[in-house]
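Asker: Here is my input; please provide its structure:
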Amino acid sequence: MILNLLKLYEDTIKDGDHTPVPLEPEPVQVGQVRAFSMIPEERFLVLEELDNDLFLVVPVSSYLQLLTTDPLPPLYEWRGLRLALAPIWYHIRKEIIENYSRKLFIIKDLTSAKNYIKSVQRQNLPWYTKKFLHLNAKRWANLVLVSLLKDVWEREEELYIQRVQGDTSKLLTPLALAAHSKYKRGENYFAVFEEDRLRLYLPVDYLGKRISVRIKDELIFEGTLESVILEIMGDFRGFEEDLHVVQL
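Answerer: Modelled structure (predicted):
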C-alpha cells in the first residue's frame, strides 16, 4: 500500500509541471490554505508572517498514509478532501504567494499546526515520509531560492542606503555589507546564521546523498540529506567565511 502510494505520487509529479503560472493577485493572510498554480497544484498553509515580506509556509497533502508521523499531523477537510500538514516548512516571498497561488480556505486557530511543526522538526521520521519529502522538495526548490535571494538583495540595498545617508565619505557596496549580515551565499549553499542555529538551503541534487558541513576544520554535520533545508543547532555567527559544504 505504502509503496503503491509513493509510486503514484512520484509518477504524478514527474508528469506535471513544477513552475507556477501567474494568476490574478490575491492578498495573502496568515491562516490561509492556498495552492500554487502548478500541475498538479501544490497546496500549503500560510503559518506565520516574518519580517521583510517573507512568510513561513507548510506543505499540505492529501497523501495521509505517507504522513503518519508521531504525533500525527492535524487534519483539515475541504470539499470532500482530507488534508494533512507535511513535517517541513519553507520561507516564501509575499509577492510569489500572491501572484502565483490562489486561496482555498482559511484556518482560524493555528495552535495545533504550530505545535505539530515544532514537535516533528527533529524527530526520526518514517522512511516513507522522508521519501515523500524528498520528492515534494523538488517542487519547492526554485520558489525557496528566489524568495531567499530576493530577501538578501533587498536587505543589502537597505544597508547600502543607510550607510550612504550616514556617511557619504565611505561608500560600501551591497556585497561588502552582506559579509556583515547573517546571510552567506556559497558556491553550493545558501546559509542563514541565527542566534541558536545555522540553517542551510542546499541544492535539490543533494537530496538523498551524503554531505559534510564544516566550520574551519570542525565537522558539525555528516549524513544523508533528507530535505533541501538543513538545520544545525548552535551559534555559528562570526564564522561565515569558514563554512564549507561538501558532497561525499
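Asker: going forward, measure contacts and count neighbours with C-alpha atoms only.
Answerer: Fine.
Asker: what's the longest helix belonging to the chain packed up against?
Answerer: For the chain, the longest helix by residue count, based on DSSP state H, is helix 127-166. Where contact means 3 or more CA pairs under 8 Å, 6 or more residues apart in numbering; DSSP states H and E, helix 127-166 is packed against helix 2-14, strand 90-93, helix 174-178.
Asker: What are the buried residues along it?
Answerer: Within helix 127-166, the residues scored as buried using 16 or more other CA atoms under 10 Å are 128-141, 143-145, 147-148, 151-152, 155-157, 159-160, 163.
Asker: Hmm, V120 is touching P87, no?
Answerer: Yes: V120 lies in contact with P87 (CA atoms under 8 Å); the separation is 6.2 Å.
Asker: For the comparison step, fold the sequence that follows:
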Amino acid sequence: MKEISELLERELKTSLRLLKKKLRLNKCLVPKPPEIGDLRRLEAMPPIYLLLVEEYPLHEEKLFKCLVFSEDIELGTLKGDTPFILLERERTILVGLPLWIYSMDALLQDYSTWIGSFTLEKIEEFIHYAEKTPIPETPQGEYIKAIAKFLSPINTSSLFEYLESLEKEAPQILRLEERVFEPYREYQFSLAASSKRIFKGENWLALVEESESKARLILYLPQDYLGKKIKITLDEKVLFEGELESDQIILEDIPLFSDYSFLEEALSVQI
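Answerer: Below you'll find the predicted structure:
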C-alpha cells in the first residue's frame, strides 16, 4: 500500500506541474460544429476530453455544459461507480471526473477535436456521477481541483450560475434616473429594432425585461463577488458602489430602447 501511495504522489506532482502552466489551445485540424452528445478532445497539454451534455442558446451563439474526462486513470478514479470510456481506435481509456465546465460553441468548434457521440441515456449516467459525487480531500481531489483551475480561462460557469441554481438571496434593486440614459437616445428610435434581450460583458450576464413604459435590466454576477465591494458604471456614470449582497442586481426605471446593444460596451462591473 505504501508503494502505491508513493507512486500516486509522484504521479500527482507530475500532473500538477503540467496543470500549473497557462492553458494554451491549438486549433484542431478538422473543425466541426459542436452538438449535444459529442465527446471532444480539447487541443491542449495535457489532453482533456469534454462530453457535451446541455445547450443554452444565446442569440446567435450557444453555450454548452461539458462534463470533463481525463486520461489519468489513477488520479481520476474515486469509487466503484466512476465512469470510464474506452476509445478503441486510440487505445485509450478515459475516466470521468465529478466536474463540468461551460464553453461557447465557437471555442469548441475551433479548438476541440470530435472523437465520437453518446446517446442521451448514456449521457444521463455521466451527469448523475458528475453532479452527485463530492470532490474528496485526497490526491485525487487535489488533481481534480487543479483540472478545474486549469480550465477556468474558458469556463464561463460563473456568469451562468443562475441556470444551475436558484438565488439564495433576494436581488438588489436599483432605481435609476432617466437622465443617466440621455447619451443613448439614438437607440430609442433606431429604425432597425433588435430582438436581442440577452447581453454579456467581461464578467456579467444581463437580461432585459420590458413593460409598457419602462424596462429593467437583470444583471447576473459571479457568485465569488458576494460580500465584496463592487462598482457598476455606465460609461463614466456610477450606478452602484458598495457591497454585493446578491449575485443578481435589478436595474429599474430604464427607458425603452429599440436596441440595447450599447450595454455590452457601456456597462462595466469592477471589483
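Asker: which non-adjacent residue is nearest the counterpart of G37 of the second structure in the first structure?
Answerer: Taking TM-score structural alignment, G37 of the second structure has G31 as its aligned residue in the first structure. Of all residues not flanking G31 of the first structure in the chain, I107 sits nearest, at 4.9 Å (CA to CA, 6 or more residues apart in numbering).
Asker: what's the burial count for the one you found?
Answerer: By the criterion of other CA atoms under 10 Å, I107 of the first structure has 14 neighbours.
Asker: So it is in contact with V33, correct?
Answerer: Yes: with contact defined as CA under 8 Å, I107 of the first structure counts as touching V33 (7.3 Å).
Asker: Can you show me the strands along the first structure?
Answerer: With DSSP state E, the ranges of strands along the first structure come out as 32-36, 42-49, 54-61, 75-78, 81-85, 90-93, 101-106, 183-185, 190-193, 197-201, 210-215, 218-224, 229-233, 243-247.
Asker: which stretch among the ones you listed comes nearest K114 of the first structure?
Answerer: strand 42-49 (7.5 Å; CA to CA).
Asker: against the second structure, where does the closest one fall?
Answerer: Residues 48-55 of the second structure are where strand 42-49 of the first structure lands, counting by TM-score structural alignment.
Asker: What's K130 of the first structure aligned with over in the second structure?
Answerer: Match for K130 of the first structure (TM-score structural alignment): G141.
Asker: thinking again about what came up before, for the strands of the first structure, which one sits closest to L67 of the first structure?
Answerer: It is, among the strands of the first structure and with distance given as CA to CA, strand 81-85, at 7.5 Å.
Asker: Specify, as a residue range, where the closest one falls in the second structure.
Answerer: Taking TM-score structural alignment, strand 81-85 of the first structure hits residues 92-96 over in the second structure.
Asker: what comes up buried for that stretch?
Answerer: Buried-residue list, stretch 92-96 of the second structure, by 16+ other CA under 10 Å: 94-96.
Asker: check contacts around the residue most central in space within the first structure.
Answerer: Among the residues of the first structure, the one closest to the centroid is Y90, at 2.3 Å (CA atoms, centre = their mean). Y90 of the first structure is in contact with 56-58, 144, counting by CA atoms under 8 Å, 6 or more residues apart in numbering.
Asker: got it, and P174 of the first structure?
Answerer: Contacts of P174 of the first structure (CA under 8 Å, 6+ apart): 156-157, 159-160.
Asker: which one of those residues sits closest to R197 of the first structure?
Answerer: Of these, the one sitting nearest to R197 of the first structure (CA to CA) turns out to be E156, at 21.7 Å.
Asker: what sits against the residue lying closest to C66 of the second structure once chain neighbours are set aside?
Answerer: Distances taken as CA to CA, 6+ apart place L52 nearest to C66 of the second structure, at 4.5 Å, with adjacent residues excluded. L52 of the second structure makes contact with 34-39, 64-67 under the criterion CA under 8 Å, 6+ apart.
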